[in-house]
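Peer 1: Please find the sequence and the predicted model below.
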Amino acid sequence: MAALKTLTLELENLSCASCVGRAERALHAVEGVDTAPVNLATETARVSFAAPANTESLATALDRAGYPARRDTVVLDVFSMSCAACVGRVERMLKATPGVLDARVNLASERAFVTFLTGSVTPEALSAKITKAGFPTIPRADSSTTGPRNKADEARVLKRKALLAAALTLPVLVIEMGGHLYPPFHHWVMHNIGQATSHWLQLIMTTLVLFGPGRLFFAKGIPALAHGAPEMNALVALGASAAYLYSLVSMLVPVALPPGTANVYFEAAAVIVTLILVGRWMEARAKGRTGEAIRALVELAPDEATVEVEGRMITRPVAQVITGEVIVIRPGERVPLDAEVTEGESLVDESMITGEPVPVAKTTGSAVTGGTVNGTGALKARVTAVGPDTMLSQIVRMVEDAQGARLPIQALVDRITAVFVPVVIAVALLTVAIWLSFGPNPALGLALVAGVSVLIIACPCAMGLATPTSIMVGTGRAAQLGVLFRQGDALQALQSVDVVAFDKTGTLTEGKPSLTSFKVDKGEDENTLLAMIAGAEAQSEHPLAEAILTGAKARGITPAKVEAVQSETGFGLSATVDGKRLLIGSQQFMAREGVPLSDLVDRADPLRGEGQTVFFAAVDGRLAALIGVADPVKTDTARALQALHAEGKKLAMITGDDPATAAAIADQLGLDHVVAGVIPGEKLQTIADMQAKGQRVAFVGDGINDAPALAQADVGIAIGTGTDVAIEAADVVLSSGALSGVVNAFDISRRTMSNIRQNLFWAFGYNVALVPVAAGVLYPLWGVLLSPMLGAGAMAASSVLVLTNALRLRFIRPVLEERP
């Protein structure tokens, strides 16, 4: 069997679960397709396929289904081509790349024009492939893609439409419903405006709503109906047009309707369109954030690099740097590409990779990673990876893969609507047919009344409001408690979580080293020694120096004046204080300098067991003090973990930190499982392994290195004090940084989902009970036929009930405050 290829495609026109189903069926119909999950939230399809399926056949299938894959074009500058054979080879390589639809190469201009499916491949990947074949290639910046599509423009358009629709609907609602709620207002309207003028005003306003902002429902819904695949747009179009046309007939030709049934329901048509436009606007705003994590990752890498060429320093775009060239990294700059240090010493902040706050010493032979931040020393390094092979690019791909995976829980309302819409239409048509066949005179009028009543009363306003209103109120209250839900799906997914996994640094701990232990040998003065050490560290650039200085100041110690401070990267430092030689550093440093060991060394082991970093100070060749620095556990961590344990959750730690330190913290906090010393890809794989065992995992982290794990987890929870990338990759963000927010997130999830189930139960019950009444089942017994006016009233009442129930979520209290 041929090896499977995988493509990620961005699709157009996806609006609900039925669209997803049709797109998936279209892809699966292509011979050779293995899997093709479509993600409504990200509007992407991830297709695994083998021959005879290819990029063109997949694109054609999606085009025919009405969900075309987005196309993009890039212009590549291709060098070193010398003949037609070179052109042919480059073209064949480009066309053979999964995702490429067409490629044209021009020998004279040395350019390639490539058309590809957006999201399936990048210009950088195409350039790297051709460069590797011996034709150095650079994508033109003005033609290359820049990451996920930004939906901000779409959200702005929907916002304008929703606000315009609301402005036009409000007068209609006030004129028509105001009189029902406050009879004197009805008399005022009749006396000053008149019924005919009132109806004409409502007609004009509603017409503007339906054929202005609401036109999109008809533009999408009617064709869907014509193709025999009705969806939400179709039902909105039918419901709104039914109310509108019925009102139009009642207003212009009332004699065509049975006596007493000629009423206008313009407000129902306008309100339906307005409410759903508001919902669409909110949805577009949420979707607009899905690509920000990847854009933030991409922006970490510098655009330019300083390259050493024959002794000269040349600034060049990163895309033009090739493997093996030597780059110069000045103090404070970001490392442009993965490389190996050839000259210089410095401390590099690698928190984006390791998640640890302590910069790492780099000397000749050390590896540096693109996107990390150089400290105060200058470095020269030989490039080891470019383009898609860099660590940063791999992290980007992991985030994309995790975000593009098909969620096991789909939006409940979309699934219901996929069945509900055609059933309602069928019931309405059946109602009309039965009345026309068996109804008394005037059968046509009664059939129209019953059919329109079914469509109006079954319009899914309450069903559509059941989920979003609960989510709005629940997440709004959650925000007040420091819990930000970026994805509504997280509210549902949290319900089935079995394991809550945490990063260590900055999540369970403060993320900032502090002086936790200071012990002196017999006969030594503690304050004097600490003043000497603080004075030396004040002239050090080591990240732990700040912890010692802060600890000394907290104890009221003034740093002593020191001289001749010399630092040895990775070992320690030496200085002269009042004529005495002071050494500060590791146990290995002391042994190298010939300092005799004392019982202080034995006293260090228990501190290391508690997760502290230990080093020593010696004065004139004699061991004098032991210094312990650690990243302290957050004050609320233990209580939050106890609360999660009480809810039956298993707790795990997945960290890039030292295994001994991680084990010490885990023992202190009573965690169930620990995985330490892992890089970002291994964090993701650890979570994937848990999921493979049937466990549903929530991951809590704060660093760039946590982004892939946050995206892979069933629910990603980011600490708000962490990096923007971690926050953008997460489903839930704790804005305060307190882990009590994790407990609140689970509680709000449970309460909100319970509220949604209550709302949906009412919405279903309402339809099950009243649709038959609207169809006329009571007419043969009691002569009762529900008019469209009462149907509109019942529909409004059901929506009010759903909203009122959802508003109860405003009174949720913090869980830990409720417990004794």
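Peer 2: Received it, and whenever you're ready, just let me know what you need. Numbering: from 1, shown residues only.

Peer 1: switch to C-alpha atoms for all contacts and neighbour counts from now on
Peer 2: Fine.

Peer 1: From residue 643, how far out is residue 399?
Peer 2: Computed with Cα to Cα, to the nearest Å, the distance linking residue 399 and residue 643 is 30 Å.

Peer 1: So for those two, which sits in the more crowded spot?
Peer 2: residue 399 (24 against 17; other Cα atoms under 10 Å).

Peer 1: right, and the more buried one touches residue 707 too?
Peer 2: Yes: counting by Cα atoms under 8 Å, residue 707 is a contact partner of residue 399 at 6.6 Å.

Peer 1: so what's residue 76 up against?
Peer 2: 111-114, 123, 127, 137-140 (Cα atoms under 8 Å, 6 or more residues apart in numbering).

Peer 1: ok, now residue 489?
Peer 2: By Cα under 8 Å, 6+ apart, residue 489 lies in contact with 409, 411.

Peer 1: which residues are common contacts for residue 399 and residue 707?
Peer 2: Shared contacts of residue 399 and residue 707 (Cα under 8 Å, 6+ apart): residue 729.

Peer 1: and the comparison structure, right after this:
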Amino acid sequence: MTHTYKITGMTCNGCRTKVEKTLNAIEGIEAQVTLDPPMAVITMDKHVPTAQLQDSLSKAGKYTIEPSTGNHDPKKKEDSCCSMSMGDRQHDHHQPKNSTPGKYYCPMHCEGEKIYDKPGNCPVCGMNLEKIPELTTARSSYTCPMHPEIVKDGPGSCPICGMDLVPMEPTDSEENKVYKDLLFKMKIAVAFTVPVFAIAMIEMAHDNPLERIMPMANWSWVQLILTLPVVFYAGSIFFVRAWKSIITWNLNMFTLIGIGTGVAFIFSLAGMFFPEIFPPEFKTDHGTVHLYFEATTVILTLVLLGQLLEARAHSQTSGAIKELLKLAPTEAVLIIDGKDQVVSIHDIKKGDLLRVKPGDKIPVDGKITDGESTIDESMITGEPIPVDKKTGDAVTSGTINGNKSFVMVAEKVGSETLLSQIVQMVNTASRSKAPIQKLADSIAKYFVPIVVMISIATFFIWAQFGPQPAIVYGFVNAVAVLIIACPCALGLATPMSVMVGVGKGAQSGILIKNAEALEKMNKMNVLITDKTGTITQGKPSVEKVFSLQDDEGNLIMNIASLNQYSEHPLALAVTNYAKEKNVSWTEVKDFEAVSGKGVIGTVSGKKVALGNKKLMEQVGSQISEDIDAKITVEQKLGKTVSYISIDNSVVGYVTITDAIKPTSKEAIAELIRQGIEVIMITGDNENTAKAVAAELGLTSFKAGSLPEDKLNEIKRLQSEGKIVAMAGDGINDAPALAQADIGIAMGTGTDVAIESAKVTLVKGDMMGIVKAKNLSHAVMKNIKQNLFFAFIYNVLGVPIAAGALYPVFGILLSPMIAAVAMSFSSVSVIVNALRLRTIKI
């Protein structure tokens, strides 16, 4: 059982971690805690009283816990759409936590999944907050990003979730606003930095032409005036972030930039206004103090350039979401009383009949009711070849119709469509945090104070042992150490790769729920796979119905009647067979689907059962040797056979064939080649499973398995230290998909299976597993390359900046060159991450 609780008293990610750890320490429960909204989703083996939960939390700190009531007040932050109770979420169960469009998050994930209501800078690291993309299509009016069916003429709040309505007209994206603001500041910085730098460089010339115009003391004033716009406007954000990082003691890259350039600027001011306090070694031949206005402005401009490039890169990494959003049509042709009427996509309701004309995008998910056509589904499956569709076939929102017109019925609208779910999943996954990032976070935590200490030590060592002017050398090298060691690249290494990788996967029909799944996919060494619908087409057909009685039609009527209420592929095969034979069915009473065994019910007063041998044992039906021998022959040919029992007597069987997908054999062979153990576990009988395994080249398989058998096998393998992936498509696969380290759902399967999985293959093809594995390998390799870039610059740069090469080679690193190297490390990480967009998986 799963319950949702509201937590009060949490103020930071540390609190969230403590609360989650405390709750998970209670026997029999598993808790997931979020900071914003402040909630806990707790799964219990048996009910645990709220008082017991509160008692444990009280010992951990001043935290309170109470059941979530689901009563919404738009004025309260905790009752936003992100904090709806589980009951309130039933209408939109695909909406991941903390994914509210129109909100903001830190790209460094400093406070986990915390989101913010307004744009600005992260209170921990100072980075620009990124906007969560709006997942609605454009329209003149206001709508709720979570509930697109809500449309109003003016701004306000959503009556369902209380969230602020957003304009549906196309507007300039938040990423572009940030980019344009930084670009303007960059232009200002360059305009004032270039003359400051030029004055400083010309001043070093043997025959200084500037002295012919006016004394150098006056040129110092010119440098100061030109420096002020760079320090107090263009680069002011860095000092604000540095100060915030110091008072909160969340030291980061801006701490080093702020200290380094701040010291250089204050030193230069003191040199101008109070030159008499400085010793001779700090002064030039003209008696003026060496000033560092040019170092201050150049460093701030270079860092600003790095921020500009990052803003541009973040915009590019969200390109997959933007491209997907472009696929969503804005209008549809609604059939009303036999007449066509163009309506907004938001006005479509379930059950509406829609006409799709040649070349049009399909507006919502549904089925063709009249006509046929070829449809380009490449945006969903990644496959360029159009698919033939006829009456009764499913069609998906955003796919493109061919050259014929057809009529369809709307079955899923708004946030329920596959396209909306893909966009939401990609959006959430691209902001998730990979476990490998913990390494970078841990290093960054201790890195800044160590660099500050190295900088201080550099100053004193040079002042004590360096050549004259020793203090000047010490000051310059100390500033260079602070600047080159900025850990910006270290923080970007993982998030950039994850964002690009998840987007790349979506474009290839691989939907990844979070970065953890992406990382674990690379480590998996065992794949458990279901047979029906995963390895096979999942569209079985009845080959024949064998009856011990003379009336075969009556037997078909019984089993078709029984299967009319079942959603299992085998049931559909039986009912389709009855239609082909023009056999009608009747009402069924006491229908029950027995998981992993079959179906039972009462037809025309008789107890009918259709399923495997275990079901026959359950209902007490005896199987004769004659019929058992016939069934064995069929099973050895790889066919699925279901026993038919009436009034506890086996009276026949159904032979069903389910073709193996053309790519299954190729995919399994490639996975085995990569060293992955592939095990097929199926509820089918031993003979059928053996025949399929032999055709696929599988050495490991288990037949006659119930859902709990799959679950237990995964637990056993995990206890041996294996990283287990599970691929399945049915409701009976959901527990195993949830237990596996990586659950892989076929997109052609049930919603329950997809919800339980961490990776969804839209096309439902096992080659998607190979692609997902290759993608995860590429992303993890890219992350490691990024971490190498970040570390190598610091490992080599800090000693050089401190002057380690000076005693032997006479090489020193000026603060300006250090700033170039620091910015280049960030650029290297960004460019390397963007390479993932072009890889072939």
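Peer 2: That came in fine, so what should we check first? What you see is a predicted model, and the numbers here were worked out from it, not measured in a lab.

Peer 1: and which of the contacts of residue 76 of structure 1 is nearest to residue 185 of structure 1?
Peer 2: residue 123 (64.8 Å; Cα to Cα).

Peer 1: thought the closest one was touching residue 139?
Peer 2: Yes: the pair residue 123 of structure 1 and residue 139 passes the contact test of Cα under 8 Å, sitting 6.0 Å apart.

Peer 1: Verify the assumption that residue 668 of structure 1 is located in a strand.
Peer 2: No: with DSSP: H, G, I helix; E, B strand; the rest coil as the criterion, residue 668 of structure 1 is helix rather than part of a strand.

Peer 1: ok, now how distant is it from residue 689 of structure 1?
Peer 2: 26 Å.

Peer 1: likewise residue 641 of structure 1?
Peer 2: 23 Å.

Peer 1: And those two? Which one has more around it.
Peer 2: For residue 641 of structure 1 and residue 689, the more surrounded residue by other Cα under 10 Å is residue 641, and the numbers stand at 23 against 12.

Peer 1: so which helix or strand takes in that one?
Peer 2: Using DSSP states H and E, the element containing residue 641 of structure 1 is helix 637-646.

Peer 1: Relative to residue 552 of structure 1, how far out is residue 263 of structure 1?
Peer 2: To residue 552 of structure 1, residue 263 of structure 1 is 82 Å away according to Cα to Cα.

Peer 1: Look at those two and report which has more neighbours.
Peer 2: For residue 263 of structure 1 versus residue 552, the count of surrounding residues by other Cα under 10 Å is larger for residue 552: 20 against 17.

Peer 1: mind listing what that one touches?
Peer 2: Counted by Cα under 8 Å, 6+ apart, residue 552 of structure 1 has contacts 530-531, 534, 558-559.

Peer 1: which two from these end up farthest apart in space?
Peer 2: It's 530 and 558 that sit farthest apart of the contacts of residue 552 of structure 1, by Cα to Cα, at 8.9 Å.

Peer 1: Name the residue in the two with the higher neighbour count.
Peer 2: Comparing residue 530 of structure 1 with residue 558 by other Cα under 10 Å, the one with more neighbours is residue 530, at 26 against 16.

Peer 1: Which of the helices or strands spans the nearest residue to the more buried one once chain neighbours are set aside?
Peer 2: Nearest non-adjacent residue to residue 530 of structure 1, counting by Cα to Cα, 6 or more residues apart in numbering: residue 552, 6.8 Å away. Element membership for residue 552 of structure 1, per DSSP H and E: helix 543-554.

Peer 1: and that helix, how far from the chain's centre?
Peer 2: Centre-to-centre, helix 543-554 of structure 1 and its host chain are 37 Å apart (Cα atoms, centre = their mean, to the nearest Å).

Peer 1: Fine by me, we can end here.
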